[in-house]
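# Got a predicted structure plus its sequence, pasted below:
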Amino acid sequence: MKLLKIISIPLLALSLSGCAGIFIAGAATTANLVTDTRTTKEMWNDSNIEFEIAAISNKTPFKGSTRVTASAYNGSIILMGQASTDAERRAFESKAKDIEGVTSIHNQIRVQKPLSVKEISNDSWITTKVKSALLANSDLNGIKVKVITENQEVFLLGLVSHEHADIATEVARNISGVKQVIRAFQYSEQGSDES
């Protein structure tokens, strides 16, 4: 009976910590949905664009020689990652332009070897730090900025005012580990403060 208790307590702790993680992730997703200025249809379309770009990555001639990800916001996409040649980089952009709903492309694919798992993990950590700093900044209260990091370059997207874009850019630049901040905002006079 004692052995059962000894085994049960760590298992219970592990299962509860998993529930906490799911709860936190769900809360973060809900917060993102509440502050996102896009309609449900626009978010759906952007997700489909990202899905189709991921499918391109897994087809010949790109499979195995490129590591490309994309982020879409209102049909405007950023292509990020690595390709083995400039011709491959341009060919990937050409394929992405053919996707329904794509309005503009920011091709930030670099000609270099794919990132290591360690580099990808570091990028995730930088993204977390930038998002936290943006959330903590009182001048950006309620402003939704999408943050993606690729090889220590931070990409910022969203529908914002020029003032909020400048503030978000400055916040991201001051995070340790950030090499460069690339803005891919869509601008409105009022940003996401519009009623």
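Thanks, I have it.

# For the rest of this, base every contact and every neighbour count on C-alpha atoms.
Fine.

# Residue 147 in helix, strand or coil?
For residue 147, the assignment made with DSSP: H, G, I helix; E, B strand; the rest coil gives strand.

# Pretty sure it sits against residue 157.
Yes: contact status for residue 147 versus residue 157: in contact at 6.7 Å, counting by C-alpha atoms under 8 Å.

# When these two are compared, which one has more neighbours?
Comparing residue 147 with residue 157 by other C-alpha atoms under 10 Å, the one with more neighbours is residue 157, at 23 against 19.

# what about the helices in the chain?
Counting by DSSP state H, the chain has helices at residues 2-35, 40-57, 86-97, 117-136, 162-173.

# Of these, which is nearest residue 80?
Residue 80 lies closest to helix 86-97 among the helices of the chain, at 10.0 Å (C-alpha to C-alpha).

# Buried residues of that closest one, list them for me.
Buried residues in helix 86-97, counted by 16 or more other C-alpha atoms under 10 Å: 88, 89, 92, 93, 96, 97.

# next, the one to line up against it:
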Amino acid sequence: MMQNRLLALLLATITATSLSACLPLVAGGVAASALVAADRRTSGAYVEDQGIELKATRQTSERFAGSHVNLTSYNRTVLLTGEALDEAQRQEIELMVRGIPNVQRVDNHLVVAPVSPMAQRNNDAWITTKVRARLLEGKGYPPQTIKVVTERGVVYLLGLVTTSEGAAAADVVSKTSGVQQVVTLFETISTPPNTQAAN
């Protein structure tokens, strides 16, 4: 009985974590399978996103040490957020990421500005936490399929959703305290996968 409770807690923790950051598929057995099953990406895209983020992060830290760059890959689309030293560097980072295998698109939301202070990043992390909690309480969309990234008070939403699901999720996020702007980078699908399977 205790093992069942621990397993349930582990699965709940992993599902919550998946809203903003993916865990390696090799995390193991039931937990990893449950995480992939809750995601609308194919298992191949899920694994490729892991590889893209690892390669992009490593290359960025090696080549652009003076910048603050966050890279988030969802369904082979990479979101760039953070700060670049100048416009030339901003474009160079994008070109580097475009050259990584399996990257299909890059959404470059880097700004030319001084590196954000830790207080700002902590505030962004707090906003992300609040947004996740609000998404779990909302209706009309699958919260476990939506990825949340916050940078300088701007919340970016990624995921495979229908038009109505995306609108419902964006509405909930826009009403969350501290959110200055919502940027939806959803990939629109015509029908939720479970509905497709039922037809």
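Received, thanks. Keep in mind that what you see is a predicted model, and the values were worked out from it rather than measured.

# Need the TM-score between these chains.
Scored against TM-score structural alignment, normalised by the length of structure 1, the superposed chains reach a TM-score of 0.81; 173 aligned residues with a C-alpha RMSD of 2.1 Å.

# quick one on the thing from earlier: need the winner for burial among the helices of structure 1.
Of all those, helix 162-173 carries the top mean neighbour count, a mean of 18, counting by mean count of other C-alpha atoms under 10 Å.

# mean per-residue distance, that helix to structure 2?
Here the mean offset of helix 162-173 of structure 1 against structure 2 after fitting is 0.8 Å, by mean C-alpha distance after the TM-score superposition for structure 1.

# quick one: contacts of that helix?
Outside helix 162-173 of structure 1, the residues that touch it by C-alpha atoms under 8 Å, 6 or more residues apart in numbering are 130, 133-134, 139-140, 143, 145, 154, 156, 178-181, 183, 185, 187-189, 191.

# what range in structure 2 matches it?
In the comparison with structure 2, helix 162-173 of structure 1 aligns to the range 163-174 (TM-score structural alignment).

# Please report how far the most centrally placed residue in structure 2 lies from residue 40 of structure 2.
Among the residues of structure 2, residue 147 comes closest to the average C-alpha position under C-alpha atoms, centre = their mean, at 3.6 Å. Applying C-alpha to C-alpha, to the nearest Å, the value for residue 147 of structure 2 to residue 40 of structure 2 is 11 Å.

# Next, the contact list for residue 93 of structure 2, please.
Shown in contact with residue 93 of structure 2 (C-alpha under 8 Å, 6+ apart): residue 60.

# try 10 Å
Applying C-alpha atoms under 10 Å, 6 or more residues apart in numbering to residue 93 of structure 2 gives the contacts 56, 59, 60, 63, 64, 69, 80, 84, 87, 108, 110.

# Of the contacts of helix 162-173 of structure 1, select the buried ones using a PyMOL command.
Applying 16+ other C-alpha under 10 Å to these, the buried members can be selected in PyMOL as follows:
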select buried, resi 130+133+134+140+143+145+154+156+178+181+183+185+187+191
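
# Out of the contacts of helix 162-173 of structure 1, name the ones that lie in strands.
Counting by DSSP state E, the contacts of helix 162-173 of structure 1 place 154, 156, 180, 181, 183, 185, 187 in strands.

# Taking those, tell me the two that lie furthest apart.
Within these, 180 and 187 form the most distant pair, 20.7 Å apart (C-alpha to C-alpha).

# pretty sure residue 151 of structure 2 is touching residue 128, no?
Yes: with contact defined as C-alpha atoms under 10 Å, residue 151 of structure 2 counts as touching residue 128 (9.3 Å).

# what's the overlap in contacts for the two?
With contacts taken as C-alpha under 10 Å, 6+ apart, the residues that reach both residue 151 of structure 2 and residue 128 are residue 179.
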